[in-house]
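# Requesting a structural model of the entry that follows:
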Amino acid sequence: MLVELFPFQKKALQNLRMNTAEALGSYRRTHTPQVVSFTAPTGSGKTIIMAALFESILFGDERYPEQPEAIIVWLSDSPELNQQSKDKIDGKADKITLSQTVTITDESFDQELLDEGHIYFLNTQKLGKSSNLTKHGDSRQYTIWETLRNTAREKSDRLYFVIDEAHRGMLGREAGRATTIMQKFLKGSPEDGLEPMPVVIGMSATTERFNTLVKGTTSTIHKVVLTPDEVRASGLLKDRIVITYPEETAVRKDMAILQAATDEWRKKWRHWQQYCYEQHYAYVNPIFVVQVENATSEKISKTDLTEALRTIESRAGYRFEKGEVVHAFGEKETIDINGLEVAYYEPSGINDNRKIKLVFFKESLSTGWDCPRAETMMSFRRAKDATYIAQLLGRMVRTPMQMRIQVDESLNDVHLFLPYFEKNTVEEIVRALQASEGGDIPTDIYGEKM
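Prediction:
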């Protein structure tokens, strides 16, 4: 690995390796399907731990022999999440070559069996009935179901099937559909000619979410659990999520709270600037994320983007330049906001672009997004969007320097501003956040009169 694992990650890796080896051995002896449940909270580095596990399986370690013929399949519910996971493995696992990681696409994939020594990435959309991968045709002799079935039957002693339930991009009905497809690999699917996978490694952020996934299976379950306290002690998670909302109904409270959010973002700028200068660290460059409403028949967003940008610039005393403001709307086109050219930017690349200061988005940022630099967020959404907001917050609790800041407490917080929420609807967000990301995420809530 090109990165040094934290002690808690090394411990999780050891437990995962042991339980995976035991699961494979149990399947060989009994032919009973095995599930290794890996539960770890947001921010714990699950993908990095899994990358280290794959290296250990393929190339061996001090306790286990190499298994170069191993086949690993990674299933998630989103193409972008798959790409993000693949990029992390390609970038951090130096023993695994780029040619060993393969994204299964419906244009060209047609194999009787999966190749040994490879890691395949597959998403649930590719397994729907409308997908070309599930159909025979002039250019496809084997459907993906047949490929997986054949591989499980003939190479069960070297097949590891990973279900990434921890990073969910889908919500609502789409999430339910994705869960149903994921369960086919745990329970089997007679209509697709599929038996349960021999060994499944299920990644999840909470025990409850994993229990929902494995409900009704007859598999033997091996559990590996990472606690939030272990992760927080490492400095990888923020200390607090501070949620600010109006206690009283106010006229035009959204722009007043946007001003307060801008003040918080500028304060973060000054504090990070001072800290990085004094400690001789590379500058963090915190990002301000603004969640706006969906499109109408006339406009790209019901929120007045021109007024929002004008308010932020006026309050910050700063005129943005081209490239400093981007959007992540589903309409992937360059737009004009208050005379500024604002281009679309892939969410997964935002954190690494040091020029970006302000991001407008609707719902898409919660999918495939890791941005520790995003420490201030304002949302124009209403209370019915509590789950979207909670899912996004779960992506913002990571610390940008992968450590706790001892000399400035304010740099250990992430701030969320919600003009259209009140105390009871804010509590809905907290419940949704704890349900999706782990029950012990620290949340400090207070009202702020504007």
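
# Only C-alpha atoms from now on, for both contacts and neighbour counts.
Noted.

# mind listing the strands for the stretch 201-350 of the chain?
Ranges of strands in the stretch 201-350 of the chain, per DSSP state E, counting those that start in this stretch, are 220-225, 240-245, 287-291, 325-327, 335-337, 340-344.

# any chance of those in TSV, with distance to residue 265 and mean neighbour count too?
Below are these laid out as TSV (distance: least, Cα to Cα, whole Å; neighbours: other Cα atoms under 10 Å):
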stretch	distance to residue 265	mean neighbour count
strand 220-225	35	16
strand 240-245	13	21
strand 287-291	6	24
strand 325-327	14	25
strand 335-337	20	15
strand 340-344	20	18
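
# For those strands, give me TSV that also has distance to residue 364.
Listed next are those as TSV, based on distance: least, Cα to Cα, whole Å:
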stretch	distance to residue 364
strand 220-225	29
strand 240-245	21
strand 287-291	10
strand 325-327	10
strand 335-337	17
strand 340-344	12
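
# which one of the ones you listed lies closest to residue 134?
Of all these, it is strand 220-225 that lies closest to residue 134, at 28.9 Å by Cα to Cα.

# what sits up against the closest one?
Residues from elsewhere that reach strand 220-225 (Cα atoms under 8 Å, 6 or more residues apart in numbering): 12, 15-16, 19, 23, 32-40.

# so which of the strands of the stretch 201-350 of the chain comes closest to residue 46?
Of all those, strand 220-225 comes closest under Cα to Cα, at 11.3 Å.

# now the other sequence, so there's something to compare against:
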Amino acid sequence: MTAFQPKTYQSQVLESVEAYFQACHELPSPSIAYTATTERLWGRGLAYNPLSGFPTDMPYFCLRVPTGGGKTWLAAKSVALVNTHLLRGEHSVILWLVPSKPIREQTLRALRNRQHPYHTALREAGPITVMDLDEAKSVTRATLDTSTTVIVATRQAFQVEDEECRKVYQSSGALMRHFDNLAPAQRDELLKDGQGAEQTTPYSLANVLRLRRPFVVVDEAHNSRTELAFDMLARFRPSGVMELTATPDLERTPSNVLHSVSAAELKAEEMIKLPVVLETEPNWQQCLADAIGRRDALHKLADEERRAGAAYLRPIVLIQAEPRRAGVETLDFERVRIELITNHHIPAGEIIVATGEEKGLEKIEADYKLGIADPACPVKFVITQKALAEGWDCPFAYILVSMASLHSATSVEQLLGRVLRQPGASHRVNQPLNQSYAFVVSRNFAETASALRDRLVAGAGFERREVTEFVIAARAEQARFDLNNGHVVFQPVPVSLSEKPDFKALPKVIKDKLHWEPKLNTLTISAPLTEEETETLQATVKSEAAVAAIAEAAEVSRTTAIEFFQTPAELGERFRIPQLALRVQGQDGLEQLQLFDDPEVLDYPWDLSPFDAVPTADDLAAMGAGLKVSEGGEIDVDDASGKVVSRFLPELQRDLGLVYQPENWDAVRLATWLCRNLPEPSLTYASKQAFVAAWLAELLRREDFTLARANLQKFLIRNLIEARIRDMRKLAVGKAFQQTLFGDDAASRVAVSDIYAFDFQPQAYAPSRDYVPGTSEFGYFDFRKHFYGRIGDFDSKEEFECACWLDTQAQKGRLQFWVRNLVRREGSSFFLQKADGRFYPDFLCQLPRKDDMPGPILAVEYKGADRWLSAEDDRLIGGLWANLSEGRCRFVMVKDKRWDWIEEHLA
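Below you'll find the predicted structure:
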């Protein structure tokens, strides 16, 4: 299996987790750390919601990742971060909870498979043992002492009535060794059986977990707090809880969402197929025929690409049939299968049925090495009634056909999740192969589109504002009825009638589109009427004049009353921003360009000097505080108020120090371990070894610091040395950056080129917060010239006013369009690389075309007067980018509402 390459958003999720863990130790409590971390990451600090039944300051957070985003890999990758940055220990116990037994078996197989990316991610935590709950009931002390142990269990296993849960509390001789030589503080924390003199301490798995303070990973967490008795988990004294879900609870028992990935980010990183192209058809046989035609067209494109060298792809149709009901004729799986074979001549071998009775998927998995994705597998149609087998995954699924009008929410959500995944997680040359398709038996397109969007929000984890543009009509005539897509304005159509229609004879869906004003004898149509709805309405009046008037007004409602508004992105406009590139020498000796997106690519010879290998005063203070924690000392009292700030982490570090006894290494072995656990690829091992040995020797020369103490605090020492090396490397990079980009011969080293240009892709704009006109704290403005339908929220009133000014100029024709640039959303953000981070200009504007050539790009950054001085680096890199572009790019930084500074660049 090829090495797994994480996507940019996945790396950013892990960076957020690491930042939170570090902040938990740097700030007074994990709750304060959560607010501070979200403020730094997203510009808005979020309130911390403690988990009911747990200590109020226990680290508890949620990662929100939509369907197809790789939640399980992120969870596996996070284990090393838990050990290193939260627990600061070599090993840990991870209690990994999943929603069902099929998912448990699938997760166990993947985590144990040494070739699987999940196992590879886990191995970053060092020696790993993966087991199920039954195996954990006889886990040895040696296993927990020498490896990070991952116990995979269902959430239901910890419900009070579950037999498996009761066994967790039963005494077992196999666990007796775990309770040898315990300190009094440890024994005091164990669960007891019986009362008074009869009280005993069971050798139970529950007590082993209480000793080891497990970190809890809750996969697919959106239902966990209703299905799972969380107070049972609290009895194991977890060191923290991390939830991963597409749809976190944000209202009843709100999750602490630390990092939220958007569907647009997944689309930008080629993880999912969007948009979903929807087509409704009332005749079920025609609907099925249309889906077959679409599948055949996709298959033809896939074959053409394969002949050109692309990977194998066989588009598959998932058909949701109606369940059988006694005495009622339904579109059940047998009727659909007969239709495919008889009227469409689909070979029986290309069709499988996956229901509670028929196990077609299981047979395919058994017969073919790669399952349904195997090139030898002929299957093109999968018929189901409710939901497919849990854990079944097939990116070849492209088309959802629903015979049930999207009424069965759960199964539709699951089937949608199947068709969204992009094969190979990479875009195809032909755009139709980068989209998903839904064919639904229905007469009402608008209602169906709305229901499909609801399913994407409720099941796939999409944001409500995203789904308006992620479900589009396959046919233009149906798009006219989709008033919820955000880009349609409908003007009500009044019609005078000599008689009142019989509203009692109308179905609700039609009545909702009508309003009768008796004093004026006027019927007002407030939404487009289909031809079928028009006929139904006409049948409720008697006079020919009324029938004719309704026909005329209904025709207007479907045509001239509808005004389509399309954004530049939807109209197919391209918005490409040239980027900074370095001139480098290629392997052939010729000069070539390389995107400048990481200062580490600069040539900066550096090495660590043992002269700098000295613990600082701050380092010594941190180790002193850490020692008090491990000894159970009080370091959590605020000097000003005298109040206890937080006890959770000090007590956790004390407990872990008691249970995980450090090995008695000598100085050489300890230095070797530190070198091995310092990830710094730009340094040679010998250089690291010399630096670490000198730093450690300097530390051990101190009277108050023994080798035993260094063993005890080796993870903290590792973090301190890593921070020191990182700071020194930043200094070296900063010097190289200044010389390369701002030296006398900078133009010979750096260029702004169309070879590397950031392309603002349709449906790849993913704000962490949206500007919502009706509710914005900054005010209302009808933005008409933004590149996308969505607009990222603003950071200040002045920034909002700058956007209003830009949009006004665009409406006057002085700009073509503009975009609110986003921060840390790499699939939808333009940036300029600095020595110590990235600069994301607030606004990017496309100026009008001249002489049939694209106009220049204008980058605008608004800075409050209080931040003007600190923005010198941003002004320098923005000015360099503009100067090297040969007139194609312009840059201006504005303060104090000096719109005239922007005006100078519009000419």
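
# on that earlier part again, can you flag the buried ones in the contacts of strand 220-225 of the first structure?
Buried members of the contacts of strand 220-225 of the first structure, scored by 16 or more other Cα atoms under 10 Å, are 12, 15-16, 19, 23, 32-40.

# can you pull out the strands in the stretch 51-200 of the second structure?
Taking DSSP E, counting those that start in this stretch as the criterion, the stretch 51-200 of the second structure carries its strands at 60-64, 93-98, 128-132, 148-154.

# from those, which stretch is densest packed?
Here the criterion is mean neighbour count by mean count of other Cα atoms under 10 Å, and of these the winner is strand 60-64, at a mean of 26.

# What range does it cover in the first structure?
Under TM-score structural alignment, strand 60-64 of the second structure corresponds to residues 35-39 of the first structure.

# Buried by neighbour count: which residues of the strand or helix carrying residue 726 of the second structure qualify?
Assigned by DSSP states H and E, residue 726 of the second structure falls within helix 714-742. Across helix 714-742 of the second structure, burial judged by 16+ other Cα under 10 Å covers 714-722, 724-725, 728-730, 732-734, 736-737, 740-742.

# Now do the SS call for the counterpart of residue 360 of the first structure in the second structure.
Correspondence of residue 360 of the first structure to the second structure, assessed by TM-score structural alignment: residue 383. When classified by DSSP: H, G, I helix; E, B strand; the rest coil, residue 383 of the second structure comes out as strand.

# try residue 626 of the second structure
helix.

# That one and residue 619 of the second structure: what is the separation?
Residue 626 of the second structure is 11 Å from residue 619 of the second structure, where distance means Cα to Cα, to the nearest Å.

# And residue 280 of the second structure, by the same measure?
From residue 280 of the second structure over to residue 619 of the second structure the distance is 66 Å, taken as Cα to Cα.

# With residue 534 of the second structure instead?
78 Å.

# who has more neighbours, those two?
residue 534 (19 against 16; other Cα atoms under 10 Å).

# Let's verify that one: helix, strand, or coil?
helix.

# Surely it and residue 552 touch.
No - taking Cα atoms under 8 Å as the definition, residue 534 of the second structure is not a contact partner of residue 552, at 9.9 Å.

# Map residue 301 of the second structure onto the first structure.
Per TM-score structural alignment, the equivalent position to residue 301 of the second structure in the first structure is residue 271.

# right, and residue 390 of the second structure touches residue 103 too?
Yes - here residue 390 of the second structure reaches residue 103: they are 6.5 Å apart, a contact under Cα under 8 Å.

# So for those two, which sits in the more crowded spot?
The residue with more neighbours, out of residue 390 of the second structure and residue 103, is residue 103; 20 against 13, by other Cα under 10 Å.

# Just give the number of residues close to the aligned partner of residue 399 of the first structure in the second structure.
Residue 399 of the first structure maps onto residue 422 of the second structure when the alignment is built from TM-score structural alignment. The number of residues packed near residue 422 of the second structure is 27, by other Cα under 10 Å.

# Residue 422 of the second structure: what's its closest spatial neighbour, skipping adjacent residues?
Leaving aside its chain neighbours, residue 422 of the second structure sits nearest to residue 272 (4.5 Å; criterion: Cα to Cα, 6 or more residues apart in numbering).

# now residue 76 of the second structure
Nearest to residue 76 of the second structure is residue 122, by Cα to Cα, 6+ apart, at 5.0 Å.

# Return the residues in contact with that neighbour.
Per Cα under 8 Å, 6+ apart, neighbours of residue 122 of the second structure: 76-77, 79-80, 111, 128.

# what's the spacing between it and residue 112 of the second structure?
Counting by Cα to Cα, the gap from residue 122 of the second structure to residue 112 of the second structure is 10 Å.

# Please apply the same query to residue 264 of the second structure.
For residue 264 of the second structure, the distance to residue 112 of the second structure - Cα to Cα - is 32 Å.

# Who has more neighbours out of these two?
Remark: of residue 264 of the second structure and residue 112, residue 264 carries more neighbours, 28 against 17, as counted by other Cα under 10 Å.

# What's the match for the more buried one in the first structure?
By TM-score structural alignment, residue 264 of the second structure lines up with residue 229 in the first structure.

# just residue 462 of the second structure next, same as before
By TM-score structural alignment, residue 462 of the second structure lines up with residue 438.

# One more: residue 164 of the second structure?
Per TM-score structural alignment, the equivalent position to residue 164 of the second structure in the first structure is residue 133.

# ok, now how distant is that match from residue 444 of the first structure?
From residue 133 of the first structure to residue 444 of the first structure the distance is 47 Å (Cα to Cα).

# The two: which is more packed in?
More crowded of residue 133 of the first structure and residue 444, by other Cα under 10 Å: residue 133, with 23 against 14.

# That one contacts residue 146, correct?
No - the criterion here is Cα under 8 Å, and residue 133 of the first structure misses it with residue 146 at 10.1 Å.

# can you count the residues close to residue 532 of the second structure?
Residues contacting residue 532 of the second structure under the criterion other Cα under 10 Å number 11.

# what residues are up against residue 55 of the first structure?
Neighbouring residues of residue 55 of the first structure by Cα under 8 Å, 6+ apart: 1, 93, 95-96.

# Kindly reformat those residues as JSON lines containing distance to residue 74 of the first structure.
Formatted as JSON lines, those follow (distance: Cα to Cα, whole Å):
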{"residue": "1", "distance to residue 74 of the first structure": "19"}
{"residue": "93", "distance to residue 74 of the first structure": "16"}
{"residue": "95", "distance to residue 74 of the first structure": "18"}
{"residue": "96", "distance to residue 74 of the first structure": "15"}
